[in-house]
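**Q** structural data only, the sequence is not supplied:
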């Protein structure tokens, strides 16, 4: 039986104007399902954008999912918004929108694009919910601007929540509540400053790892409800750990309940398949030139920063957004109005996104996963950049892993592979990523890439991490890297925690704990991590020994460090480096330390000699451990 849906609106004329112009960045305060009280009666206000709809009604638990019983009213202003207040609906009620399109009268049943909570997949209904929560992270947020700055240590532990650790007794992933205890304490133990969560927005297909999103405003119900996810965020903050979310504005899946063909038209996706369909991922691409879509996406980014106190967004697949010919053959794309391959709408969108994010929240960061040489990705928009805070350094990752795969006897012929990154490392604010993408699809685990016998493989892995943490830039490691996984990552199973029963694997973990401690406690490693002033080669030319030596510098010259990496298993007893200072050298880190599983070859305090070398006035003779990195303070 058709029931009256009361006329009601949360939209002002100004809201509508902003929405149509692509400048409304708080749409979650208007669209969706909102628990309100109207004229003393409690119920839910619904609002959905469906300009090509002939009729829209709400179906759900409250009306036995019968179409037409609760029709919404279309606004008079041409905005395409359908809305209305339905009395008596309570928190926890399941619902969808039943849409009859003007296009061939097709009927569609869609989840709410702005739903705050969704059913556990494979079920697809939206759930009426609220975001009431008593936060306890005020002190953390007050210090975030200082602690999250680009001249502070920034080391990230990347996590796929479903496969980090399983409850083996029940063969299930941990809940948000369990993670607030186990995951938070573990990241704290490792010493990472941040955790990055692979997409936690609701997604239907487990093998997508979360990168095919249908519920952009809802944390996945796989692990609990929104308040339980908020409690996890709160726990991280109270442990002093920042949280970065993977965010996916690049594409979305074709699932029938999702955004695709939402009202029988290409509402969210670009209508031209050359711009609106991703051939590799079999997914739809947002129409970045449509104002309402821009408002939707930027509102979504702001939502997580606002309502969930997120400290940063890592924006996925930026390269696929920037180029019209991305992964397309000739004839499958069309140039922009100036004849170029750049997607001008996407570029404009990304600039607007970063301008709004940094203008609205102090101390947050956006990080671009961008794999090309597109210029000024991490430069401010006011000088022509895209406005990101940081960019993944994919070139460093590729060259470094290729170098480490080579047997040490051949590394002398590939010295340029390990030094080339320094020719461009200060062109952007780079994050050095060893992410989930590098341990899947037959690429092997990081340990599995390392050459040599068992001892050398673990030594190489410690050397890789030590080189990474002393190289300029912020750091990102995918879960499992810290325990030396033998196997590739499997999204469907837990990490191999039993490996920590073995000293060699415990040594990898202890190495990373020590490196995080070193990074956070040595200003020379972070104060100028994005500036050429923070780095100086001592020698990059010793290819015969496969040795690199360099200095890292902070604001105070007294904080300067000397780093030497030996990429062979040969012990070099009296290796000479040039130094432009007097005094002594004190070894403060050695990846060959016995507590890490190394051979224990190291240095006591070393006197600096008044004998020139490497074009410098002084020098020092150092014992270099096999496949090791040593770091010295100058006393």
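**A** Cool, got the structure. Since this is a predicted model, take the numbers as computed values, not measurements.
**Q** drop to CA atoms for contacts and neighbour counts, all remaining ones
**A** OK.
**Q** excluding covalently adjacent residues, which one is nearest to residue 226?
**A** residue 219 (6.2 Å; Cα to Cα, 6 or more residues apart in numbering).
**Q** I meant residue 118, not that one.
**A** residue 126 (4.5 Å).
**Q** list the residues that contact the one you found.
**A** 94-96, 111-112, 115-119 (Cα atoms under 8 Å, 6 or more residues apart in numbering).
**Q** same thing but at 10 Å, please
**A** The contact partners of residue 126, taken as Cα atoms under 10 Å, 6 or more residues apart in numbering, are 32-33, 60, 92-97, 110-120, 215, 218, 257.
**Q** isn't the residue nearest to residue 226 right next to residue 202, touching?
**A** Yes: Residue 219 is in contact with residue 202 according to Cα atoms under 10 Å; the separation is 5.7 Å.
**Q** any shared contact partners between these two?
**A** Joint contacts of residue 219 and residue 202 (Cα under 10 Å, 6+ apart) are 115-118.
**Q** wait, isn't residue 573 in contact with residue 566?
**A** No: the pair residue 573 / residue 566 is not scored as a contact, 11.8 Å apart, by Cα under 10 Å.
**Q** tell me the buried residues in the biggest helix by length in the chain?
**A** What stands out as the longest helix in the chain, according to DSSP state H, is helix 503-521. Within helix 503-521, the residues scored as buried using 16 or more other Cα atoms under 10 Å are 504-516, 518-520.
**Q** and the comparison structure, right after this:
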């Protein structure tokens, strides 16, 4: 396809490969090698290329049709910094980063960087050939923030920021690969989910307020470093999901905001332009904005071999201002349907996930059947109800049985992931362990019970870093996790318990191969048991294996008779096992319809 056709597709909203045309690209032209720069700035009066290769003195760019500006330059090295110097219709002169840059200057600098992303050698052919959407495979996701999972406190560079001098240096992508991959394998997670890596100026935004939608943040190295991290994950049979933010971008004036003096990426109407967070909404009534974001998502899958994309703040794209009582946001819905349909057709084995807090129907139905086209939706209702139940005094739980059971009333309306994400452990919300009712020991007992319920409940699972070590300190993006907690017996045994649960989830097919089949789940009657006792069973697709979960959320020990547990069962795990710092009330290997449980404890049973 020639450049004119590619530009036409970009302008009409049909392009998902605009990164092949715009930005900076090595080319052979006029009999010599060089870099060609191309930018869309329809409102600019003049555009110049400035960079460290011309002492930031402008080289005039050629104005072509449809607001396209271009220039060919020889002798531009890899890593060269540059910007576009824009003269607006009002006569202002402003320097802008390249919206299509593949690499960026390390913050607080904000220039774009020339980078040829075409020459990384991948070694993940086996993984790429067998990956799929995991509907009938086990999937346990470890969500993490690359800059604070672990830090180097020994090798602090001379130019380190005061924060880095105090809390340690962020690991590079390659250093993360060295430490993260063996840890994830040991813990039993099947996938990692990386919080946004699209370049962003402010550390405190965690990447959710971006400037570079094609640029992997330089905080942790260059694009090849991130490719190596993902490549090595794949070679270790770990999938990689990337958090993406298609709703909004920052107001920082070197970025997309009023890019050429006009409103290229946002609405010209002020009341439709800004979010409650002080950021700027993408205007999806403009076809080229649709092409821009669709191309960004395609780029991450195509160039970085990403296995899944998690879309942030989907409810804001569905409803105006994210208010379910407000009118539908038709441009946002069209963006989701159009983009997801394209991605599903082009990358049928890549997962698309929605972080959606609304009750909008058919989020995970295909667009051709009136849906939004996602493969999975975060079940925020399950998360809120479950954490609310566990924060209650056990005596009050007698009257709130429906709170814990409600998730199964709607579970089969969509395809759900059960998330305990970063949003639940910040801003005064307390960490997961600290949300539990009770004293120190009771919190641990209930946290073990929570993760048993999460493991046994239908749906894929997601846990934020630190949950697996029972972190009491709320997450701070400037500090690494409290790894010293593992020196304390309660935390060490809790992590050992979590590892065991993850491996059970990977091993027993009744917990994954029929997750979204309502015939494979059944609540079990527990006659004469307190209202704080729950039991359910799940069955494998061939019905040769069954897993039962029995839980006691009360303060008294119980012996539970369960008529539905016919046949002989064996206990896979008990939260009260002494090896997990419990009191030691467990069941024998041959269980026939009756289960003993300590207070605030539960167990998984297996038949077949």
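**A** Happy to help now that I have it. Bear in mind that the values here come from a model prediction, so they are computed numbers and not experimental data.
**Q** and residue 564 of the first structure, what's its match in the second structure?
**A** In the second structure, the residue paired with residue 564 of the first structure is residue 550, using TM-score structural alignment.
**Q** hang on, that match is in a strand, isn't it?
**A** Yes: counting by DSSP: H, G, I helix; E, B strand; the rest coil, residue 550 of the second structure is located in a strand.
**Q** that one is in contact with residue 598, isn't it?
**A** No: using Cα under 10 Å, residue 550 of the second structure is not in contact with residue 598; the gap is 11.4 Å.
**Q** so what sits against both of the two?
**A** Common neighbours of residue 550 of the second structure and residue 598 (Cα under 10 Å, 6+ apart) are residue 574.
**Q** which residue numbers in the first structure go with stretch 262-272 of the second structure?
**A** Going by TM-score structural alignment: stretch 262-272 of the second structure matches residues 265-275.
**Q** contacts for the matching stretch?
**A** Contacts of stretch 265-275 of the first structure (Cα under 10 Å, 6+ apart): 49-53, 101-103, 251-252, 259-262, 276-277, 279, 283-290, 292-294, 296, 321, 323-326, 328, 331-334, 343.
**Q** residue 393 of the second structure versus the aligned partner of residue 413 of the first structure in the second structure, what's the distance?
**A** Mapped onto the second structure by TM-score structural alignment, residue 413 of the first structure lines up with residue 399. Per Cα to Cα, to the nearest Å, residue 399 of the second structure is found 11 Å from residue 393 of the second structure.
**Q** between those two, who's got more neighbours?
**A** residue 393 (15 against 11; other Cα atoms under 10 Å).
**Q** tell me the contacts of the more buried one?
**A** Residue 393 of the second structure neighbours (Cα under 10 Å, 6+ apart): 436-438, 553-555.
**Q** ok, residue 184 of the first structure next?
**A** 178, 195, 232-233, 235-241.
**Q** ok so, going back, may I see the buried residues of the match of stretch 262-272 of the second structure?
**A** Applying a neighbour-count criterion of 16+ other Cα under 10 Å, one finds 265-271, 274-275 buried in stretch 265-275 of the first structure.
**Q** keep only those of the residues you listed that are in helices.
**A** Using DSSP H, these in helices are 274-275.
**Q** in the second structure, what residue corresponds to residue 365 of the first structure?
**A** For residue 365 of the first structure, the residue aligned by TM-score structural alignment is residue 351.
**Q** now do the contacts for that match.
**A** Applying Cα under 10 Å, 6+ apart, the residues contacting residue 351 of the second structure are 131-135, 241, 306-310, 343-344, 374-376.
**Q** and the residue nearest the centre of the second structure, which of the three is it?
**A** Computing the C-alpha centroid of the second structure and ranking residues by Cα atoms, centre = their mean puts residue 243 first, at 3.7 Å. Of the three states, residue 243 of the second structure takes strand under three-state DSSP.
**Q** contacts only, for it.
**A** Residue 243 of the second structure neighbours (Cα under 10 Å, 6+ apart): 143, 193-198, 207-208, 308-312, 353-355.
**Q** buried subset of the contacts of residue 351 of the second structure?
**A** Those of those that meet the buried threshold are 132-133, 135, 241, 306-310, 343-344, 374-376, by 16+ other Cα under 10 Å.
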